[in-house]
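Colleague: Quick one, what's the 3D model for this:
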Amino acid sequence: MSTAPYSGHTALGATVDAPTLTDTSRSTPGGAPPTLASASKSEAPSTGSSASSPPPRSGEFPTTSTASRTTTLPRVEGDQGALRLISDVRERYQPLKVLGAGGMGEVVLVHDNDIARKVAVKRLLSDDHSPSTLARFVDEIRTVGRLEHPSIVPIHDVGVDADGRYYFVMKFVEGETLESIITRLAAGDPAYLRKYTVERRAEIFMALLQALAYAHAHGVVHRDVKPANVMVGRYGEVMLMDWGIAKPIAAVRDLAATAEVTLGEAGTSERGRMYATRVGALVGTPAYMSPEQARGDNDRIDARSDLYSAAVLFHEFLTLRHYLEGKQTVDQMITSIIAEEITYLKLIAFPPAGAERAPAELVHFISGALVRDPAQRYQTATEMVDALQAIIEGRMNVQCHITLQKRLLREAARFVDRHSFIAMLCLFGVLAAVIFSGIQLMRMVAA
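Modeller: I've put the predicted structure just below:
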């Protein structure tokens, strides 16, 4: 089992035993159940928050006296056919484990003792109480909170923990990131190769496009579309995660762009820097940036920038190779994104042994989204959805000899579906002509 918001910190296949609503036996050594505030002290990773936080400062955080969150619903018991409602006041969000941490916050898996379910809680790190950080966090909550779409993780609640740190509660997504799936596919995992056919990959990308179409229609750009931020759930659901640097398209202020330059979980390696989310003059992840992102033109970033990043993701998902895999540094990668045109021939790549080659029509589709000039790309996610749907249905544009053959075969198949009797007569006619020609040829040779 993998978990979503910071997928790089969650071990795939891990399981969590959550207590039930009426289970009050699991507690800390002192006898009281652990609180949300205590999670980072007892379970936080080494890169997480400190053991304690400074007292909240006036005007920035509420006092801890306002932070108590307890259960509301009573415990229901049966007694000889009669139901009894018993008051059962406990800490509502009981921490289970820390899922991961980023530059601004951490995510904790908790058990909601009121509704008896697992949810994820994202909260600010204890050592950062700056107004700009809090403003970015509030923007994230309000941006994601108004996006109600099946492929966007919903926010359930907001609050302040006992240490005076703001947090929000969101759906806990069980599944696997595209980053992990691509890694398994590239390694030639037979089960993954059977499961994630080219057709299935196109379906997943279609769901991602539909989530982006919804967000863009509501005036929000994600700015960090990459495999690590896309989850595929246990039952095939596709979720676009981590909206921490998203912003309204028409926003006057851009807190991520004006923030002090920071990287996500990049470590110290150059490769880590290439695939880590960053804020500052450059906002996003270098390996998946659009040219306008790579130039730092943050005022020009709109829906088309997200579509560029999505196309980079789809190309990697299909070919199992990043189109900039030969670049060794962030500077080389940024320079290439800004200066080099991406052509169909550059995008065509042979996959690792055992994997399917990317269909030509899909590579042409991707190349249409990877144009340096935003005005020459697909203009909306809906336009990309329509183009991809046409390809799936066999109505692809003829752009090379391969797409010509596929289009002709598809049209022939449609003709058979619509006019099966005529198609059968035509087939018999062709067979008769071939047989007659063969007989005539044999006679000529014999003569």
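Colleague: switch to C-alpha atoms for all contacts and neighbour counts from now on
Modeller: Fine.
Colleague: give me the number of residues near Val153?
Modeller: For Val153, the neighbour count with other C-alpha atoms under 10 Å is 23.
Colleague: Leaving out the residues flanking it, which one is nearest to it?
Modeller: Lys171 (6.0 Å; C-alpha to C-alpha, 6 or more residues apart in numbering).
Colleague: gap between that neighbour and Ala44?
Modeller: Look at Lys171 and Ala44: by C-alpha to C-alpha, to the nearest Å, they are 20 Å apart.
Colleague: Compare these two and say which one has the larger neighbour count.
Modeller: Under the neighbour definition other C-alpha under 10 Å, Lys171 and Ala44 were set side by side, and Ala44 has more, 21 against 17.
Colleague: want to put them side by side, so please do this one too:
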Amino acid sequence: MPWLSDNLLKHLQSVVEAPDLGATKYRLLEKFAAGGMGTIYLAEDTQLQRRVALKVVHTPETAHALSVRMLREARVIAQLEHPGIVPVHDVGELPDGRVFYVMKLVQGQRLDEYVRHELELPERLRIFQKACEAVAFAHSHGVLHRDLKPENIMVGVFGEVLVMDWGLAKVLSEDAKIVDCESWIVDRAASTQLSTTNNQQPATGNQHQTQHGTVLGTPAYMSPEQKRGEIEQLDQRTDVYALGAILAFLLNPSAAGLAQAQLENNKASASTSLALAKLRAPKQLLAVCTKAMAEDKAQRYESAQALAADVERFLNGLTVSSYQENPFEILWRWIRKFQFMILLVLVYLLVRILLFFWFRP
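Modeller: The predicted model follows:
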């Protein structure tokens, strides 16, 4: 048997995995990215003559379960028409049975890459607010993301912010026009994510419910109830916790030890407080992070909107709800907010004093 090089094997594998788009209006251009569930290809819509992103399950052998999950992901995104959520253009099935869906091609950088540039704190906070707006919109439609992290937020070339990868989304509202197929969710096989702690699928009962004890998400940004697999306890405050962790990351991107500190300590509240205390950031924003990442979800912000509102208050020089200022801090914040007017008054008084002594007889 002739020996095959690694490069040749990789090429043969890519050929086998490449989707056959002959029966569609799309023309395959190149492989764009790969994840635990499927591969994203750069493709061309031959009718509209535009480039799009086409996502398809890796191989036909795993098509059944993952195709159901991918179809569900497409349906979730299709119900969330928001500038901060990538729109789905089309969905279909390949001759080998694999489901694919087509979405807008996003050109930009992931948030964890984008913040490597020298960004001022207000710019980072504005990006965070836009992400909160998209998440709040999803919550208003009864959808939890459950896998919020910097890697799943894209910043476009024109400053647009988009929340990506809704593959682990959970539908809460009963009237949502989405089929909840969570029993089909499988291990994403990503090094930064937890695999399921109970791999046996139920033989009886409702097949559209995730089993208790199933852990889905990225550990560093998962709330305590999500880590414990308490599916019935998940609500919008679960995503608020992840947003708080993202905010902590944005406050000091070079000190990415917050997530790791949480992973190495089973006591979420203790490790979170310890890690936040080490961040160099305004006390008000650290208090916002602490509240968003409270171990008890009842102590967190009620919504992503409330979290974003506190960040907006900080940007506007106002007090935030999560931090009790002392009199000196109130005075200093007031001086910083009106520093220009205070400077004008001081200059005016100085000129009056100089004129008084100059024309003094």
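Colleague: TM-score for these two?
Modeller: Here the superposed chains carry a TM-score of 0.78, computed using TM-score structural alignment, normalised by the length of structure 2; 326 aligned residues with a C-alpha RMSD of 3.6 Å.
Colleague: per the alignment, Phe32 of structure 2 corresponds to what in structure 1?
Modeller: With TM-score structural alignment defining the correspondence, Phe32 of structure 2 maps onto Leu99 in structure 1.
Colleague: Map Asp127 of structure 1 across to structure 2 for me.
Modeller: Using TM-score structural alignment, Asp127 of structure 1 lines up with Pro60 in structure 2.
Colleague: any idea whether Val225 of structure 1 is helix, strand or coil?
Modeller: Of the three states, Val225 of structure 1 takes coil under DSSP: H, G, I helix; E, B strand; the rest coil.
Colleague: let me fix that: Leu274 of structure 2
Modeller: helix.
Colleague: Okay, buried residues for the longest helix anywhere in structure 1 please.
Modeller: Criterion DSSP state H: the longest helix present in structure 1 is helix 420-446. For helix 420-446 of structure 1, a neighbour-count test (16 or more other C-alpha atoms under 10 Å) marks Ala423 as buried.
Colleague: Next: stretch 166-185 of structure 2.
Modeller: Using 16+ other C-alpha under 10 Å as the burial criterion, the residues of stretch 166-185 of structure 2 that qualify are 166-172, 178, 180-185.
Colleague: hmm, back to that, in the superposed pair, what's the mean gap between the helix or strand encompassing the match of Phe32 of structure 2 and structure 2?
Modeller: Using DSSP states H and E, Leu99 of structure 1 falls within strand 93-101. For strand 93-101 of structure 1, the mean distance from the matching residues in structure 2 following superposition reads 1.5 Å, by mean C-alpha distance after the TM-score superposition for structure 1.
Colleague: Now do that strand: which elements does it pack against?
Modeller: Here strand 93-101 of structure 1 is seen to pack against helix 36-43, strand 105-112 when contacts are counted using 3 or more C-alpha pairs under 8 Å, 6 or more residues apart in numbering; DSSP states H and E.
Colleague: Give me whichever of the ones you listed is most buried.
Modeller: strand 105-112 (a mean of 25; mean count of other C-alpha atoms under 10 Å).
Colleague: ok, then the element right after it?
Modeller: Once strand 105-112 of structure 1 ends, the next helix or strand along the chain (criterion: DSSP H and E) is strand 117-124.
Colleague: List the neighbours of that next one that are in contact with it.
Modeller: Contacting residues not belonging to strand 117-124 of structure 1 are listed as 18, 104-112, 134, 137, 165-172 [C-alpha atoms under 8 Å, 6 or more residues apart in numbering].
Colleague: try stretch 386-403 of structure 1
Modeller: Stretch 386-403 of structure 1 is contacted by residues 206, 360-362, 364-365, 404, 406-407, 410 when judged by C-alpha under 8 Å, 6+ apart.
Colleague: cutoff 6 Å now
Modeller: Outside of stretch 386-403 of structure 1, the residues within contact range by C-alpha atoms under 6 Å, 6 or more residues apart in numbering are 404, 410.
Colleague: Give me the distance between the two termini of it.
Modeller: Using C-alpha to C-alpha, the distance between the terminal residues of stretch 386-403 of structure 1 is 18 Å.
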